[in-house]
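*Asks:* after the sequence you'll find the predicted model.
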Amino acid sequence: MSIRHRAAIVVPVLLSALLSGCGLLGFNTWHWNQKVTIVVETPAGERVGQSVQSISWYESPAWARLGDSGGWFSNELHGEAAVVEVAANKYLFALLKTYDDPAGNKVFRPAKANSQSATPDRRTEIRAENDAIESLRETREIPKSAFPTLVTFETLSDPSTAREVNPQNLESEFGKGYRLKSIQLAITSEPRTSGRLQQVLGPGFFQKWSAQFNATIKNAAAFSKRPFAFRLAQNDFINGG
């Protein structure tokens, strides 16, 4: 067999192996879906909101490190924030944690998972944890320390009216008889959900938000603190295609 013929066989095999995440040359990938469920007690009974999001984890080997990037693990969270209608036209949103490790790290991993020590043993542990989570089908309570940011809007059509909600005191925002009962996280085979945020917020919501943000920044005094609404971003609500 000629060298050219051998290369024609070997190269596609190598590329296929790399893309499939089989671990060849130290590259690995894992994928799973997580379902966030918010349960709120109201004077009219329990209200439940859910969202199924997708998680991807990637490992690149130490030799693939370029400058400050690569050579370790990275992750992505795609989907939309869970939302529950707690009263007529009053909604509670549990924002995505795209700026942080996914909440699942504190729910489905041992505490040592917060360590980012790039040792061979730690690599082996993270691979094993990812293998276990990927095949897991279980629901657990999210601890208060890992709660997502909770947000509501005084006027749903006005992005500038976004307010942060204290998970321990929903009554201060919605009135007597409102209480956050639980926020749960499940590793699930259910497909990623989409469209609920668009349905609740309406078309053009984030375009309006962007226009309000730009106007606020333009008119703000130097070093002034941004209003809460403009410390948020679209990716806190919807991330990924």
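*Replies:* On my side now, so go ahead.
*Asks:* hey, let's count contacts and neighbours off CA atoms from now on
*Replies:* OK.
*Asks:* which residues in the protein form helices?
*Replies:* Using DSSP state H, the helices of the chain run over residues 3-19, 104-108, 120-135, 171-174, 196-201, 205-219.
*Asks:* quick one: closest of those to Ser189.
*Replies:* Proximity to Ser189, assessed across the helices of the chain by Cα to Cα, is greatest for helix 120-135 (9.5 Å).
*Asks:* structure two is appended below for comparative analysis:
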Amino acid sequence: MVDYNYRMTVVVQTPQGEVKGSAVWRLEGWKIERSLTGYSSSDRLTGEAVMVDLPNGKTIFLLLGGELCGFKQYSLNLPEGERFICKGEFDEYVKQIEDIFARNEVIETWSGGTNKLVYFDDLKNPASVKEVDKENMSASFGEGYRLKAIYAQPTKDPVTTGIEKKLVWLGKFPEPSLDPNFKSSMDPTLSQTLTHGDFKYSRN
């Protein structure tokens, strides 16, 4: 069993200076023994999207997803270019997680992270969601906006709560689509592919 919290932080350069936001996520992973196939593993991520308020009045959100070892990250505390990738059998995976905690490791995830970065034209309208190009934030917000870093660090702080104050429409499981009128489509929009669970997931 592996059970740990880590703080995800997003740093953005704006025309008015640097701004950042963070949120604590919790990952639980466990090994399931099977008599015929050996074992399989499963995990569960709880928490809420990282929010960063920009000086132009918009808020960007780093969506839930991935985990500390799954990004093909490199460690800020390792020599330049050396990659830190958790892999191997489950017991070895747990050991690598424990090693990260022991070093209080900071993990840069910007280049390898799969998490989407999004914003809303209208925070009250979930269907108005748009994706931000991590490599070219100025395309969404104009000159002077640039993603500087996304990084993770183990923490003993509790999982972050309160995103509903910003996204008042957020619901609970079964996590409907952001487009309330969604019907099956061969070419779904972003709002049709995202669910409430991409912004918040808890066991409660």
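*Replies:* Structure's in. What do you need? For clarity, every value in this text was computed on a predicted model and none was experimentally measured.
*Asks:* hang on, the earlier thing: winner for burial among the helices of the first structure?
*Replies:* Counting by mean count of other Cα atoms under 10 Å, helix 104-108 has the highest mean neighbour count of these, with a mean of 18.
*Asks:* just want the most central residue of the second structure.
*Replies:* Centre of the second structure computed as the mean C-alpha position; nearest residue by Cα atoms, centre = their mean is Leu64, 3.6 Å away.
*Asks:* which residues does the aligned partner of it in the first structure contact?
*Replies:* The alignment partner of Leu64 of the second structure in the first structure, by TM-score structural alignment, is Leu96. Counting by Cα atoms under 8 Å, 6 or more residues apart in numbering, Leu96 of the first structure touches 77, 80-81, 148-149, 235-238.
*Asks:* 10 Å instead?
*Replies:* Leu96 of the first structure is in contact with 36, 53, 77-82, 102-103, 148-150, 234-239, counting by Cα atoms under 10 Å, 6 or more residues apart in numbering.
*Asks:* distance check, it against Asn239 of the first structure.
*Replies:* 8 Å (Cα to Cα, to the nearest Å).
*Asks:* what's the answer for Asp158 of the first structure, then?
*Replies:* For Asp158 of the first structure, the distance to Asn239 of the first structure - Cα to Cα - is 21 Å.
*Asks:* of the two, which one has the most company?
*Replies:* Taking neighbours as other Cα atoms under 10 Å, Asp158 of the first structure and Asn239 compare with Asn239 leading, 17 against 14.
*Asks:* is that one in contact with Gly79, as I believe?
*Replies:* Yes - Asn239 of the first structure is in contact with Gly79 according to Cα atoms under 10 Å; the separation is 5.4 Å.
*Asks:* identify the contacts common to those two.
*Replies:* Residues within reach of Asn239 of the first structure and of Gly79 at once, by Cα under 10 Å, 6+ apart, are 53, 96.
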